[in-house]
Every structure is written in C-alpha cells, then in structure tokens.
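# return atomic coordinates for the entry below.
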Amino acid sequence: EMQTHYDLENSFCLVLMAVVGVSTLFLMIPWPPSIRALLIRTLHQIGHSDQARWTFCMVLAVVTVMFVWSFWAMTSVQNELDLMKQNAAVNAVTDMETRLSLNLKKFRTQRNVYITGFSLFSSLILVRFYKILSRIGEIENKLEKTK
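Here you go, the predicted model:
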C-alpha cells in the first residue's frame, strides 16, 4: 500500500518536472521578435486569468504537502534505522531482510524528497522566468510606442 503512494507521488512530480522543463525550454528559445511578442502577450493573458492562478497555486500546494510528507517519512525511516542499529548491539543478530527493507525504504523516501523538492524549486523558477519575460514584453511595448 505504501509502494502505491510512492509511485503515485513520483509520477505526479515527474510529470510536473517534465511540464516545467518543457515550458522553460520553450520560453528560453530565442524566437523572432514577432513570435516572442505573441508568446509573451498570450502568457500575459493566461497569467492574469484567475483560473490559471488558482490552478498553479493548487499544484504548488499539493507539491508542498508532498514534499513535507516525504521529508517526514524520510525522518521516520531514519529514526527506525537508528533504533534498529541500537537494538542490533543488544541482539547481535539483525535480520538481513529487515535491514534491506529499511534501507530500501530509506532510499525511496530520500528519492521522494529530492524529486518533490526539485519539482517545487523548478516551479518557482518558472514563475520567476515568466515574470521576467512579461516585464521584458512590457518594456518592448513601451519602446515601440515611443518610436
């Protein structure tokens, strides 16, 4: 049951990372001025849409919750491993399967923290990049009007 959650979480974050990556790449291409102006104008209209803003905020909220949950899961697995190491000194025999299972859980939780954290970070970078491009578009429009 926990494996299913990990897979769902990773799939969502990987899709988000792919969308953010493709979007950033698409925005970074040095388009001709007419296409870039059209792109910036379209993004500006989408950015002022309440629905687009709410959708983006909800996605960020979900990714933030997943990041916090992944971090909590990583901490609890690490505590479980530490407890097992303390008990291993007393018992001297630790079940190899249990150790492998806990180390696999630790790997998965660390991976989830990295994936969700990077998704969150790259989403915020995309927002900043959009704001910079919008500002450039506004400045170019002002320059064209003054000519």
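
# going forward, measure contacts between C-alpha atoms and count neighbours the same way
Will do.

# now the residue nearest the centre of the chain, nearest residue through space, not along the chain?
Nearest to the geometric centre of the chain sits residue 119, at 1.1 Å (Cα atoms, centre = their mean). Computed as Cα to Cα, 6 or more residues apart in numbering, the closest residue to residue 119 that is not its neighbour in sequence is residue 17, at 5.4 Å.

# next one: residue 115
That would be residue 13: by Cα to Cα, 6+ apart, it lies 6.6 Å from residue 115.

# quick check: the one you found vs residue 113, distance?
11 Å (Cα to Cα, to the nearest Å).

# and this one, please, so the two structures can be compared:
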Amino acid sequence: HNFSVMEPGWMLLVLFLVLECFLVVLLIMPMPSNAVRGALTNLVKELGKQAGVRYAVFAVLALDLFYFIYTMDALRSPLYDSFLSPVEMELTCEISMSLFRNERNLYITGGSLFIFLVLYRIVDVQSKLHEQRDRVKELEGANKELTARLSCVQPMGVPVGEPVDGKYKGH
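Purely as a prediction, here's the structure:
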C-alpha cells in the first residue's frame, strides 16, 4: 500500500475545500464599491443556481459527509481495523501513521462541511448588504432632490427679505 499518493476521493474533497476557501476569502475581502460586491455575490449565487453545479456540490457534500462519518468511526476505534485487541500497548509506526492520516482526513472533511455553511451564510449576508446599500443610495438621492426643491421655496406669509425665525414684526 503506497501511502504517499492520496486516494482520488480524498483529492476531490481537498480540491473542493480549496475552492470553498477561495470563495470565502474572496467574499470577505474589502470591496472597492457596492457594485463590485453585487457583481461578485450575484456571480456566486448564479453559479449555485445552475442545476449541474448544484448537483455536483450536493454530490461532493454527500461524499464529504460519508467520509466524515467513516473517519470519525475509524478514529473512535483505531485498533478495530488492525484486528488487534483494545488492551494498552505501544503503537507501532504504521498505526500512528494511520491515526495521523485519519486525523488529517477528519480535518479535511469537517473543515469542508463547516466552510460550506460559512460560504452559504456569507453569500446571504453579502447580498443583503448589497441590497441595503443600494436602498440607502436611492434614499440619499431622493433626499438631495427633495432638499434642493425645498430650498427654493419661500415660506408663505413672510415677506421677502424678512427673517424666518418667528420674530416677524408686522407694520
């Protein structure tokens, strides 16, 4: 058994984890403008809406969950696979290496499942932030327009040139 080559299933999960981490880092980076935030968030959302991508992601997540459960079971009873008794004994180099490999695989699968949930939440938060900033921009524009209109209006009942502070002196 060659331990230096990673199995294809684990390689797929590692690549999926790297892709998830890349998307999370991309989405949490400071954005130069709200338009960039919207474009990036919409790109990730549209990518997730495509049927092929969605099915591939769910298939990899199912594989991830299966490997996670398998690895948890292997770590819970590490000597079961070796047909050794559970009495205390010195761990050989091969058993230690197997334990370290299972631990690494647990980090890969657990991290991938966790990062997927984080990615899902970040896309949701970023899209809501984009919508709210667009709404604030619309309201600020409407406020400026209204302020400009109201600045041209002379209050009624006060002669031009008289102060509008409530201290009007009638003639």
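
# let me know the secondary structure of the residue nearest to residue 115 of the first structure.
Under the three-state scheme (DSSP: H, G, I helix; E, B strand; the rest coil), residue 13 of the first structure adopts helix.

# you'd agree it is up against residue 119?
Yes. At 6.1 Å, residue 13 of the first structure and residue 119 qualify as touching, with contact defined as Cα atoms under 8 Å.

# which neighbours do those two share?
Common contacts of residue 13 of the first structure and residue 119 (Cα atoms under 8 Å, 6 or more residues apart in numbering): residue 63.

# which element is the corresponding residue of the second structure for the residue nearest to the centre of the first structure on?
Superposed on the second structure with TM-score structural alignment, residue 119 of the first structure falls opposite residue 112. According to DSSP states H and E, residue 112 of the second structure maps onto helix 93-151.

# output the contacting helices and strands for that helix.
Helices and strands touching helix 93-151 of the second structure, by 3 or more Cα pairs under 8 Å, 6 or more residues apart in numbering; DSSP states H and E, are helix 8-28, helix 34-49, helix 51-76.

# now with 6 Å, please.
Where contact means 3 or more Cα pairs under 6 Å, 6 or more residues apart in numbering; DSSP states H and E, helix 93-151 of the second structure is packed against helix 51-76.

# the helix it packs on vs the first structure, average distance?
By mean Cα distance after the TM-score superposition for the first structure, the fitted helix 51-76 of the second structure averages 1.8 Å away from its aligned residues in the first structure.

# which strands and helices sit next to that helix?
Going by 3+ Cα pairs under 6 Å, 6+ apart, helix 51-76 of the second structure lies up against helix 93-151.

# distance of residue 44 of the second structure from residue 127 of the second structure?
10 Å.

# ok, these two, which is more surrounded?
Legend: neighbour count by other Cα atoms under 10 Å for residue 44 of the second structure and residue 127, higher for residue 127 (19 against 16).

# aligned partner of that one in the first structure?
With TM-score structural alignment as the criterion, residue 127 of the second structure matches residue 134.

# so residue 73 of the first structure versus residue 62 of the first structure, what's the distance?
Taking Cα to Cα, one finds residue 73 of the first structure at 16 Å from residue 62 of the first structure.

# neighbour count for those two, which is higher?
Between residue 73 of the first structure and residue 62, residue 73 has the larger neighbour count (other Cα under 10 Å), namely 19 against 16.

# corresponding residue for that one in the second structure?
Residue 73 of the first structure maps onto residue 74 in the second structure, by TM-score structural alignment.

# what's the closest non-adjacent residue to that match?
Nearest to residue 74 of the second structure is residue 102, by Cα to Cα, 6+ apart, at 7.1 Å.

# the first structure: which residue goes with that neighbour?
Residue 102 of the second structure maps onto residue 109 in the first structure, by TM-score structural alignment.
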